[in-house]
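Engineer: Starting from these lines, generate the structure:
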Amino acid sequence: MPDTHRIPIDAATGVDATPDVVAVHHEADSDAWLVFCHGLRSDKSGSYERRCRRAVEAGYNAVRFDCRGCGESDGEFAASTLAARLTDLRHVVDYFDPESYALFGSSFGGKAAFHAAADDDRVDAVATRAPVTTNGAFDDYRSAVDRDGTWTFDTGERIDRWFFDALDRYPFDHVVDALDVPVAIFHGGDDAVVDPTDSFDAARRLETDVLLERFAGEGHRFSRAAEERLLDRLFEWLEWAYGPA
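Structural biologist: Just a heads-up that it's a prediction; the model follows:
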């Protein structure tokens, strides 16, 4: 059975003091690790649980976790900026302390995975699905925050200037300059949330080995069949990029 851990974040950023984040470890009998980063308004449940089960079948220790303000973790959603999510991710990885690991991130979690991989020598490969690679993906929200001071989603989550102050500190240029591990990008061809052309532009700019696959007819959320195809391709690629589990 997977083990659930509460991990204190003692170097919190944003408006929270010292939140705990909740992480789930799906154990495998190997030294290979795969850590998952969820999207902006997502959490570690659902597709991440399935992905972790598949990772264990492939021989990887898998970790999924809720960033602060999301799922079962402490804190307010407004405090869950990119800087805070990178802090949370670093604490989660340090808690389990693998010698090396691979990252998988979806959407805003893809942006977190890219920036974490650029700054952590322990990362040997990074895979993403519909990653955010341009800050312009949030221009509509930025305009609302500039005008009203805050933006509230239909489900009640709120972002404010903290979100954009942190976002602007992490341009993709830094990833291009620093990232030197293999990258995989999977993107739905009909994604209306994150423009697929952003992934093609990112792949052209990255100075490392890049696998880029466009899933025709898929939107920002993949169908169950496309998700299974993605996982097949992911673990085939990881065996080459990260090494066999």
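Engineer: use CA for all of it now, contacts and neighbours both
Structural biologist: Fine.
Engineer: May I ask you to name the longest helix in the protein?
Structural biologist: For the chain, the helix reaching the highest residue count under DSSP state H is reported as helix 224-241.
Engineer: how about that helix: buried residues?
Structural biologist: By neighbour count on 16 or more other C-alpha atoms under 10 Å, the buried set for helix 224-241 is 226, 227, 230, 234, 235, 237, 238, 241.
Engineer: same check, this time on stretch 209-229
Structural biologist: 210, 212, 213, 214, 215, 218, 219, 220, 221, 222, 226, 227.
Engineer: Going by distance to residue 152, which of the buried residues of helix 224-241 wins?
Structural biologist: Distance to residue 152, by C-alpha to C-alpha, is smallest for residue 227 among the buried residues of helix 224-241, at 29.4 Å.
Engineer: now residue 49: how far from residue 215?
Structural biologist: Look at residue 49 and residue 215: by C-alpha to C-alpha, to the nearest Å, they are 22 Å apart.
Engineer: meant to ask about residue 197
Structural biologist: Here residue 197 is placed at a distance of 13 Å from residue 215 (C-alpha to C-alpha).
Engineer: do residue 237 as well
Structural biologist: The gap separating residue 237 from residue 215 is 16 Å, by C-alpha to C-alpha.
Engineer: if we can go back for a sec, closest to residue 71 among the buried residues of helix 224-241?
Structural biologist: Nearest to residue 71 among those, with distances taken as C-alpha to C-alpha, is residue 227, at 21.8 Å.
Engineer: Before we compare anything, build this one as well:
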Amino acid sequence: MPTEHEIRVEGDRVAAVHHAAVGERWLFFCHGFRSDKTGSYENRCERAVEAGYDAVRFDFRGSGDSDRAFVEATLTSRIDDLRAVIERFDPRSYACVGSSFGAKVAFHAAAGPLDPTAIVARAPVTYNRAFDADRRAVEAEGTLRYDDEHAIDERFFEDVGTYGFDDAAGEIGAPVGIFHGESDESVPIADSFDAAAALETDVLLETYAGEGHRFSEAAERRFLDRAFGWLEDVYGDGRAGVHERD
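Structural biologist: Okay, here's the model as predicted:
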């Protein structure tokens, strides 16, 4: 039975759900930019448990059930949230699974404070150029409002501008699995090819013909099959992970 948890980060509440399994392998799921921990993340966590992984899904601050307004959230705050969630559960080893901007969080966290055994990235945001149109809108209007709940302003770009993927790529030691739709109109698949070339670790890059930023049900099933098969190869039994303790 999944259990709900509240984790404090700088006095704010981060809402998380733990799907328990038996073993020492853990997966932490990082949702996309305007997403939250519900929907497909519930299914992905259930699939993780079936594969023998403890799975944790959570809302970054500014999203879902966590504190703060979306406009206050940055890449840095999301990295802090991911680190706090992992520290709360204190696994012996773990991997990160990120979708879209959640994958960017996982990449830069792995280049900084975290040490995952592997990273699974679905339709990942890597290079900041994916936000060029949004940046121009903020420069012109001061605030870009996507809908009633989601807006960004210069704070987001001031922060994300301090993170460069090419700089992070050389610091990421964990193997990376990238899964990207060829018809993605939100994050160009060319960015994933560039990211794979920049990474200095083992990389699997799998493309999905006819799929956009959001996968069809068939592509989602294929993604999960391939991602968990790949994780079995690179993660193993959890005793050979990069993050292991003595």
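Engineer: Now the TM-score, please.
Structural biologist: Superposed pair, TM-score by TM-score structural alignment, normalised by the length of structure 1: 0.95. Supporting alignment: 238 aligned residues with a C-alpha RMSD of 1.1 Å.
Engineer: Present the buried residues of stretch 209-229 of structure 1 as JSON lines; the columns should include distance to residue 54 of structure 1 and secondary structure.
Structural biologist: JSON lines is the format used below for these (distance: C-alpha to C-alpha, whole Å; DSSP: H, G, I helix; E, B strand; the rest coil):
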{"residue": "210", "distance to residue 54 of structure 1": "23", "secondary structure": "strand"}
{"residue": "212", "distance to residue 54 of structure 1": "21", "secondary structure": "strand"}
{"residue": "213", "distance to residue 54 of structure 1": "20", "secondary structure": "strand"}
{"residue": "214", "distance to residue 54 of structure 1": "22", "secondary structure": "strand"}
{"residue": "215", "distance to residue 54 of structure 1": "20", "secondary structure": "strand"}
{"residue": "218", "distance to residue 54 of structure 1": "21", "secondary structure": "coil"}
{"residue": "219", "distance to residue 54 of structure 1": "22", "secondary structure": "coil"}
{"residue": "220", "distance to residue 54 of structure 1": "21", "secondary structure": "coil"}
{"residue": "221", "distance to residue 54 of structure 1": "19", "secondary structure": "coil"}
{"residue": "222", "distance to residue 54 of structure 1": "17", "secondary structure": "coil"}
{"residue": "226", "distance to residue 54 of structure 1": "15", "secondary structure": "helix"}
{"residue": "227", "distance to residue 54 of structure 1": "11", "secondary structure": "helix"}
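Engineer: quick check, nearest of those residues to residue 148 of structure 1?
Structural biologist: Taking C-alpha to C-alpha as the measure, residue 220 is the one of the buried residues of stretch 209-229 of structure 1 closest to residue 148 of structure 1, at 27.6 Å.
Engineer: which residues in structure 1 form helices?
Structural biologist: Per DSSP H, structure 1 carries helices over the ranges 47-57, 82-96, 108-119, 139-148, 161-167, 172-178, 196-205, 224-241.
Engineer: Neighbours of residue 35 of structure 2, how many?
Structural biologist: 18 (other C-alpha atoms under 10 Å).
Engineer: ugh, wrong one, residue 22 of structure 2
Structural biologist: By other C-alpha under 10 Å, 9 other residues sit near residue 22 of structure 2.
Engineer: Aligned counterpart of it in structure 1, please.
Structural biologist: Counting by TM-score structural alignment, residue 22 of structure 2 corresponds to residue 29 in structure 1.
Engineer: Identify the spatial nearest neighbour of that match, chain neighbours not counted.
Structural biologist: residue 59 (7.0 Å; C-alpha to C-alpha, 6 or more residues apart in numbering).
Engineer: ok now do that neighbour, which residues does it touch?
Structural biologist: Neighbour list for residue 59 of structure 1: 28, 29, 30, 32, 245 [criterion: C-alpha atoms under 8 Å, 6 or more residues apart in numbering].
Engineer: Surely the third one and residue 61 touch.
Structural biologist: Yes. Counting by C-alpha atoms under 8 Å, residue 30 of structure 1 sits close enough to residue 61 to count as a contact (7.0 Å).
Engineer: what touches both of those two?
Structural biologist: Overlap of the contact sets of residue 30 of structure 1 and residue 61 (by C-alpha under 8 Å, 6+ apart) is empty.
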